[in-house]
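# Any chance you can model this:
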Amino acid sequence: MSPSTRPPSADAATAMGSVPRATAVAQGWIALGDSVAALSNGSGRPLARTIKLVLDPLVIRPGQNPHLAGSSLTPAHASELIRRIADAGDVLSATAHWFAVLKSTRRALRITDGNPQEKYFQRCFELARTLGAPDPATAEQIATAAVQEIASAGGENLMTRIRETVHDPVEADRLHNELLSAWRTRRPAQATITDADALVTAALNACGTDAVPEIDGLIDARAGSAAASALEGSGAARVLGLTARAQPRMPELGATASKRSLPLPFDRSVYERLFAVLSGNPADIDLDADEALTDEIARTAQAWELANEQSRTVMLLGVEASHALEPTDLLRPTNAHRLLRGRWDREAYVRRVRRLPADLSGVPEAIREDVHTARQGYLRRLWVRLHGRELRATQTPVSEVWNTLDGILRSVVMDQRQRLKVAISRGTEGAA
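Below is the predicted model of the structure:
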């Protein structure tokens, strides 16, 4: 290690009366040598995740030892921290060796989802504490069981099985026939009441107040499903930002997906719709691969391409409430419209985009476009939220309708703020 990368010793720092905690951690770690290389960075120091997942919670334990938690330590406390790392040296070495075994097993099982450090570091420490270093006679079996258990808990196995199913020619043909049948038999729903507009207005007026929005009447009357019939008209779903096509059409079954290039909601393949949810936090989704695919195929052919009437009703309310984000001086009369418009209008960048020419606003082009099409972006996020909840077999409680509608706008605003911050920090409009 060169002098420029070697951390100052605790003794050297003592002359200044304190020791940086990072220096003590690095000194204790580097003393362990190559035995912990799998948990170290290029300069031989512990990886950030090693500190976060192993050293702090399992070795140093600053919660139980607050005198070891500060950014600067007394010389005595720095020596104690270094000694703790040294005392755990055998376990940390075994942890590093277990991590290498689990990573190799992960590759052999063709598991690719998630960061292996995040998923395996603490399990490797557990194995090291209970079993010591890996035994060549049993390590492969133990590692396979551990990797499969972690993958199952995180949902990788489900996505892997879905991927395998859609790549199987026989299964893919069966699923494609299910898709054709579902779309061949789909029928627009008709509402069973004539005063749906009045009920929508009443529900939106209750938003943001102590009253709970009354949506049971809308659900019972299938007003959300009936409203979706308008999406069949040329350009209607495109106006709402749910498709780039003139009107929704049967999706492909699909077999590949990328988070960076997901199409608009109604343009996604069946596989992409599942991938968008299962590649996030799927541990609470209790489905097998065939159930997930069959349910999703049925969902694509239903109103709003959602399965539950409660979800469709929330979508109906969102479509109406999101008029508040349109670039017009006309404001609809409900409390939800006023609150959403108020939140939107409070954003300085929104006011600048609306008031100033593009070359004077100082707002990057991509964000200016998002401001002008805020309603479409809002409704896309609302659909994605409701779709994810359906996959998790959860509903939006009536008491949470307003929190959902308002939360979607908060999400839109926070995303745009962050992108604007990044663009300004880079000093270029193209950064957004």
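
# From now on I want contacts and neighbour counts done on CA atoms only, so please keep to that.
Noted.

# Return the distance of residue 175 relative to residue 166.
Using C-alpha to C-alpha, to the nearest Å, residue 175 is found at 8 Å from residue 166.

# Comparing these two, which residue is more hemmed in?
Neighbours per residue (other C-alpha atoms under 10 Å) separate residue 175 from residue 166, with residue 166 holding more: 24 against 19.

# For the comparison step, fold the sequence that follows:
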Amino acid sequence: MPSPSQPSTGERRPRAMVIDRAWRGLGPGPQALSGPGGAPLTRTVKLIVLPLIVRPALRPELAADFLDAREVEQLDALIRESGAVLEATARWFTLLKKTRRALGIVAGNPQDLYFQRCFELATEHGAPGPDADAVARAVLEDVVDSSGGRTVEALKEHLADSARRARLDVELEAAWDGREAVPGAADTGLAAEVLEACGAAGADSPAFAAMVRAGHGSLLGRALWAAHPADVWDRSDVPPHLGLTAHRVPPRPEVGRSASTATLPAPFDRTLFERLFTVLQASTHREQLPTVPELVRREAGRSCAPLGLCDESLRVTVVLGGRLAVGLDPLGAGTSVAGSTAAHRIVNSRWQREASVLRARRMTVSPRPDPDGGVLGALAQDLRTPWTAYMRRLWVRLHGRDVRDAALPDAAAAWGVLDGVARSVMMDHRARVRTALRTLSATTATAAPAAEPRSA
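This next block holds a predicted model:
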């Protein structure tokens, strides 16, 4: 018998779609963990559903992107059976946010910090009971204590000292003036070899180690400082920096004193404060980070290093990511670079199957104007220049690893990051399209006037 919330078909189904449909079948209980349309939030899937309910490491048959009918039924049953604990998780999360406001805590993203804690509370205690306020306060204090002062507020206080800011500015200027700008760029032929090997079978490639030894990432970074190297990616229609800066040459980093996720500039254009703001906001285990003064000291040197990274394996992964990014072709327009690799074929085929991409592809050839005033058109345009979103997200992920001294030991590890970023960008675009379509549908329904009787 097929599960109640899933249709009976013999076709393989995307795991994300199965999770979405099963989640909606739970009703309004886990609303605090859902988006406006009732689907689970991206962080809900990432932090709760996959690691704590699906647990692909214990159920490898559910780790694939597409599932057979039996696996669909198994996944659907797991989520439905977790309905009560998910509802309790949502109620704990609502309580923790309320208590957080009462305590005046503003640092960190509540979803990143509390989602998994709330699931633990729901598993241990069920729904919040009479002593829930005290439990919530203890959890929040524990989270704050575990951060060891590694918060955005602590960073703001550290950089508020005028004398310290002046010293940092002098250090940044000296480090920037001491750079070695070299015309030319890394040979991306080895990058194609790595992507062919890793994309084909997840195997390692000795070319990755060769690129690290030869400093191919540093070569690219120094070339971007010198001037725009020509045709570094074998494509003349994309900028060599791939949107990592809004300038012809990356500017010297400033110290900065504030940041907002809504207005963050391109990675190479961010201030010291903005670079560390993203790290502190995204960190769920801040105790693993250096202290704020040490974070700032290291970031001053890192921000003036090639590609804004210190570790060469991470810089080489930027080269690999660039080679992959310029060959991304979500719309199937055939504009990928010559010599497309197995990695390109895997990512592009996955992306081209997306329903949101199919809608965008139709829009690119449709003579009709965009009915919503440009939102869907802008989303379609994102798919014509996919390298920008991909490279920005890749750099942020590599920067976070660099701050934690988490190098990538081999090509297989690098491919795990590259492929994970591709999936993340695709899911983000899917969510934005769904939001736009829901908004358009609601606007159309509201604006439609009642039918007027026609006179003879």
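
# After superposition, what is the TM-score?
Here the TM-score for the pair of chains, by TM-score structural alignment, normalised by the length of the first structure, is 0.64; 332 aligned residues with a C-alpha RMSD of 4.5 Å.

# if I look at residue 402 of the first structure, how far off is residue 314 of the first structure?
Distance from residue 402 of the first structure to residue 314 of the first structure, counting by C-alpha to C-alpha: 9 Å.

# what's the answer for residue 85 of the first structure, then?
54 Å.

# what does residue 429 of the first structure give?
Using C-alpha to C-alpha, residue 429 of the first structure is found at 36 Å from residue 314 of the first structure.

# With residue 28 of the first structure instead?
56 Å.

# Kindly state which residue of the second structure is aligned to residue 418 of the first structure.
Here residue 418 of the first structure is matched to residue 431 in the second structure, going by TM-score structural alignment.

# just checking, what residue in the second structure corresponds to residue 302 of the first structure?
That one, residue 302 of the first structure, aligns with residue 305 by TM-score structural alignment.

# is it true that residue 293 of the first structure touches residue 164?
No - assessed by C-alpha atoms under 8 Å, residue 293 of the first structure is found out of contact with residue 164, at 11.8 Å.

# How is the residue sitting nearest the centre point of the first structure assigned, secondary-structure-wise?
Nearest to the mean C-alpha position of the first structure, counting by C-alpha atoms, centre = their mean, stands residue 280 at 4.7 Å. Three-state call for residue 280 of the first structure (DSSP: H, G, I helix; E, B strand; the rest coil): coil.

# Tell me how far the aligned partner of it in the second structure lies from residue 113 of the second structure.
In the superposition onto the second structure, residue 280 of the first structure corresponds to residue 282 when matched by TM-score structural alignment. As judged by C-alpha to C-alpha, residue 282 of the second structure and residue 113 of the second structure stand 9 Å apart.

# just the helices in the stretch 201-350 of the second structure please.
For the stretch 201-350 of the second structure, the helices defined by DSSP state H, counting those that start in this stretch occupy 206-214, 216-226, 272-282, 292-302, 312-325, 342-352.

# So what does residue 320 of the first structure match up with in the second structure?
In the second structure, residue 320 of the first structure lands on residue 323 (TM-score structural alignment).

# now do residue 389 of the first structure
In the second structure, residue 389 of the first structure lands on residue 401 (TM-score structural alignment).

# How about residue 405 of the first structure?
When the second structure is aligned by TM-score structural alignment, residue 405 of the first structure is paired with residue 418.

# Hmm, that match is touching residue 323, no?
No - if you go by C-alpha under 8 Å, residue 418 of the second structure and residue 323 don't touch, sitting 10.8 Å apart.

# The match of residue 418 of the first structure: how many residues sit nearby?
Applying other C-alpha under 10 Å, we find 17 residues neighbouring residue 431 of the second structure.

# Buried residues in the helix or strand harbouring it, which are they?
Assessed by DSSP states H and E, residue 431 of the second structure sits inside helix 411-447. By 16 or more other C-alpha atoms under 10 Å, the buried positions in helix 411-447 of the second structure come out as 411-415, 417-419, 421-423, 425-427, 429-431, 433, 436-437, 440.

# and it, how far from the chain's centre?
With C-alpha atoms, centre = their mean, to the nearest Å as the basis, helix 411-447 of the second structure stands 10 Å off its chain's centre.

# mind listing the strands for the second structure?
13-14, 66-67 (DSSP state E).

# so the first one corresponds to what in the first structure?
When you say that, I think you mean strand 13-14 of the second structure. Going by TM-score structural alignment, strand 13-14 of the second structure lines up with nothing in the first structure.

# show me the contacts for the aligned residue in the second structure for residue 212 of the first structure.
Aligning on TM-score structural alignment places residue 212 of the first structure opposite residue 204 in the second structure. By C-alpha atoms under 8 Å, 6 or more residues apart in numbering, the contact set of residue 204 of the second structure is 194, 197-198, 410-412.

# Dump the residues you listed into JSON lines; add distance to residue 99 of the second structure as well.
Below are those laid out as JSON lines (distance: C-alpha to C-alpha, whole Å):
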{"residue": "194", "distance to residue 99 of the second structure": "49"}
{"residue": "197", "distance to residue 99 of the second structure": "51"}
{"residue": "198", "distance to residue 99 of the second structure": "47"}
{"residue": "410", "distance to residue 99 of the second structure": "44"}
{"residue": "411", "distance to residue 99 of the second structure": "45"}
{"residue": "412", "distance to residue 99 of the second structure": "43"}
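
# Can you report how many residues neighbour residue 218 of the first structure?
26.

# ok, it to residue 306 of the first structure distance?
Taking C-alpha to C-alpha, one finds residue 218 of the first structure at 16 Å from residue 306 of the first structure.

# Same question for residue 312 of the first structure.
In terms of C-alpha to C-alpha, residue 312 of the first structure sits 7 Å off from residue 306 of the first structure.

# More neighbours: those two, which one.
residue 312 (27 against 21).

# I figured the more buried one hits residue 304, correct?
Yes - counting by C-alpha under 8 Å, residue 312 of the first structure touches residue 304, with 6.4 Å between them.

# what touches both of those two?
Counting by C-alpha under 8 Å, 6+ apart, the residues touching both residue 312 of the first structure and residue 304 are residue 225.

# Next up, the contacts around residue 208 of the first structure.
Contacts of residue 208 of the first structure by C-alpha under 8 Å, 6+ apart are 335-336, 339, 402.

# Out of the residues you listed, the closest to residue 149 of the first structure would be?
Set against residue 149 of the first structure, the nearest of the contacts of residue 208 of the first structure by C-alpha to C-alpha is residue 402 (38.3 Å).

# distance of the closest one from residue 302 of the first structure?
Applying C-alpha to C-alpha to residue 402 of the first structure and residue 302 of the first structure gives a distance of 24 Å.
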